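The sequence isn't on hand, but the structure is:
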């Protein structure tokens, strides 16, 4: 993590580094005052990977907690901007992270309402001059006291100079300035596209003091997601099918490159395997409970 101190804010940028373990807990985790963090971390236990996200959530909590202690100690504390920028390929957990952070801020009373609004280009961009600015202002008004999450934010600029998306960007920047601590804006999208997006308005980059990159899942992590997804649908993956599925996952990652949708692709694989299992079981006249739950290697056949 790299910190850049600026007047009235801390700019936090998370960079790839060695994994930090959260297993060795200090004494604070036994303190009842930190029940909110303990509950949030318990909710995140089922999330595969995302170690850096879990560290970010703990740091956001700690900052909010200590700021409250500073206020109680009569130390002048300026409100911190908490707008965030999430970069990463599809299916890497950006939306899930935004919802978790919104929930935590609500429980810490950092946000008055703590509601979560998910938006896309069509929710901000209008059809005629002046329409876009009004739509964007209305959306921000609805988000007051909560979190506004805009995925694929770079799509606001995809129409070129004459597109109304630029008007939406400019209006967002103005709203962030006018309502610095009244709502939290989280923008998300592909790394390369988001880097270009930030160049479209000179005040855009400085409005996001927290930037977090969501790395692609490893093949091992994707297999764990596959197991988790299967169990959620009351299926079991045959132990003999593991190397076949691992090879299938690795093949898809190689073949699709940056277009590989990580967790989304894995859930699709499980759904396809369930359909193939159904065809396979139709050939049998009797079906045990184990048969009905088991996904075999042939259900995860490799692409030809």
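Received, thanks. Everything numeric here is computed off the predicted structure, so don't read it as measured data.

contacts, neighbours, all on C-alpha from now
Noted.

ok, how many other residues are close to the nearest residue to residue 203 once chain neighbours are set aside?
Using Cα to Cα, 6 or more residues apart in numbering and skipping residues adjacent in sequence, the residue nearest residue 203 is residue 173, 7.0 Å away. The local packing of residue 173 (other Cα atoms under 10 Å) involves 18 other residues.

same question, residue 59
A count of neighbours around residue 59, defined by other Cα under 10 Å, yields 12.

cool, and residue 147?
Residue 147 has 29 neighbours, counted by other Cα under 10 Å.

Tell me which residues touch it, please.
By Cα atoms under 8 Å, 6 or more residues apart in numbering, the contact set of residue 147 is 102, 114, 115, 116, 117, 183, 184, 185, 186.

Spit out the contact partners of the residue nearest to residue 203.
203, 204, 207.

and the comparison structure, right after this:
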């Protein structure tokens, strides 16, 4: 997913520092404050070590808690770039690892860390590690061994992540920063819609943001809602509808009928058809979820 920051279609956005890009992300005001404070602490530790004033070291490992689509991956990517810019990491990649792969092969965890030197390991759905004491033990050992070279970010639902930490004092003692990512407000989700359209170079009339907000407002904001992912799905469904409509017009009326202004322009029909498709998909997923209970 592209960065959820205002003005990201403008090349000037990408010329800014990663810290400036972080501050321009939509919403997440408390997250930004905690992240920047944590970075400042890491810098202070480095200065102390470089001057021989400190032998202790507090690892920079973190937990990102919250529902899907709340910006955890975007923040992790920007954090990696910031840490490189501040000479706190040497490489700055974000290596995304599903927790289930660590559970199935705990013996591979040390090599994962060795290959991730100078980068961030981002473990999604980390709460599933609770089912594998061997994986947790190997994680804790590797987090200690590579604490100067690797930053681990464990991500997942707040409730399940808290259960993981409560059950494993050794793990929680190595993750000092637990950062909560709140759900986006309806207004923020409309801003994200506008941004995604801008990034994809689609236009719409002045009524569209109001229609989008109305559609968002009637959704169940449970843990399966999706936040920015929900908006991305809406935009992509609208793109499908706009594309099909354009081709039908092209086939029936000819190329000359389609003006440049009408290309990549969302109509109310594009939006309403997308809403129907999304609501049908939501109902299907809820039936599947209920079927597993």
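In hand now; what should we look at? Bear in mind that the values here come from a model prediction, so they are computed numbers and not experimental data.

Any idea what the TM-score is?
Once superposed, chain against chain, the TM-score is 0.78 (TM-score structural alignment, normalised by the length of the second structure); 254 aligned residues with a Cα RMSD of 2.3 Å.

one step back: can you find the partner of the residue nearest to residue 203 of the first structure in the second structure?
When the second structure is aligned by TM-score structural alignment, the residue opposite residue 173 of the first structure is residue 140.

Could you confirm that match falls within a helix?
Yes. Under DSSP: H, G, I helix; E, B strand; the rest coil, residue 140 of the second structure sits within a helix.

Neighbours of whichever residue in the second structure pairs up with residue 118 of the first structure, how many?
For residue 118 of the first structure, the aligned position in the second structure is residue 96, judged by TM-score structural alignment. Burial of residue 96 of the second structure is recorded as 13 neighbouring residues (other Cα under 10 Å).

Can you tell me the SS state at residue 96 of the second structure?
Following three-state DSSP, the label given to residue 96 of the second structure is strand.

That one is in contact with residue 123, isn't it?
Yes. Taking contacts as Cα atoms under 8 Å, residue 96 of the second structure lies within contact range of residue 123: 6.0 Å.

which residue is nearest the middle of the first structure?
Centroid-nearest residue in the first structure: residue 94, 1.4 Å away (criterion: Cα atoms, centre = their mean).

buried residues in the longest helix seen in the first structure?
Identified as the longest helix of the first structure according to DSSP state H is helix 51-72. By neighbour count on 16 or more other Cα atoms under 10 Å, the buried set for helix 51-72 of the first structure is 52, 53, 54, 56, 57, 58, 60, 61, 64, 67.

any chance of those in TSV, with distance to residue 225 of the first structure too?
Below are those laid out as TSV (distance: Cα to Cα, whole Å):
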residue	distance to residue 225 of the first structure
52	18
53	17
54	17
56	22
57	21
58	23
60	26
61	27
64	32
67	37
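
in what helix or strand does residue 292 of the first structure lie?
Per DSSP states H and E, residue 292 of the first structure falls inside helix 289-293.

which residues of the second structure does that helix align to?
Using TM-score structural alignment, helix 289-293 of the first structure pairs with 260-264 in the second structure.

now do stretch 5-21 of the first structure
Matched against the second structure by TM-score structural alignment, stretch 5-21 of the first structure finds no partner residues.

Check stretch 193-200 of the first structure too.
Using TM-score structural alignment, stretch 193-200 of the first structure pairs with 160-167 in the second structure.

and residue 281 of the second structure, how many neighbours?
12.

how about the helices in the stretch 51-200 of the first structure?
51-72, 94-107, 121-124, 131-143, 165-178, 191-197 (DSSP state H, counting those that start in this stretch).

Now render those helices as a markdown table, adding distance to residue 272 of the first structure.
Formatted as a markdown table, the helices of the stretch 51-200 of the first structure follow (distance: least, Cα to Cα, whole Å):
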| stretch | distance to residue 272 of the first structure |
| --- | --- |
| helix 51-72 | 29 |
| helix 94-107 | 24 |
| helix 121-124 | 31 |
| helix 131-143 | 38 |
| helix 165-178 | 38 |
| helix 191-197 | 30 |
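
And those helices: which comes nearest residue 220 of the first structure?
Nearest to residue 220 of the first structure, of all those, is helix 51-72, at 14.5 Å by Cα to Cα.

mean deviation of the closest one from the second structure?
When the second structure is overlaid, helix 51-72 of the first structure sits 3.1 Å from its aligned residues on average, using mean Cα distance after the TM-score superposition for the first structure.

which strands and helices sit next to that helix?
helix 35-44, helix 94-107 (3 or more Cα pairs under 8 Å, 6 or more residues apart in numbering; DSSP states H and E).

so the last one aligns onto which residues of the second structure?
Helix 94-107 of the first structure falls opposite residues 72-85 of the second structure when the two are matched by TM-score structural alignment.

Many thanks, we can stop here.
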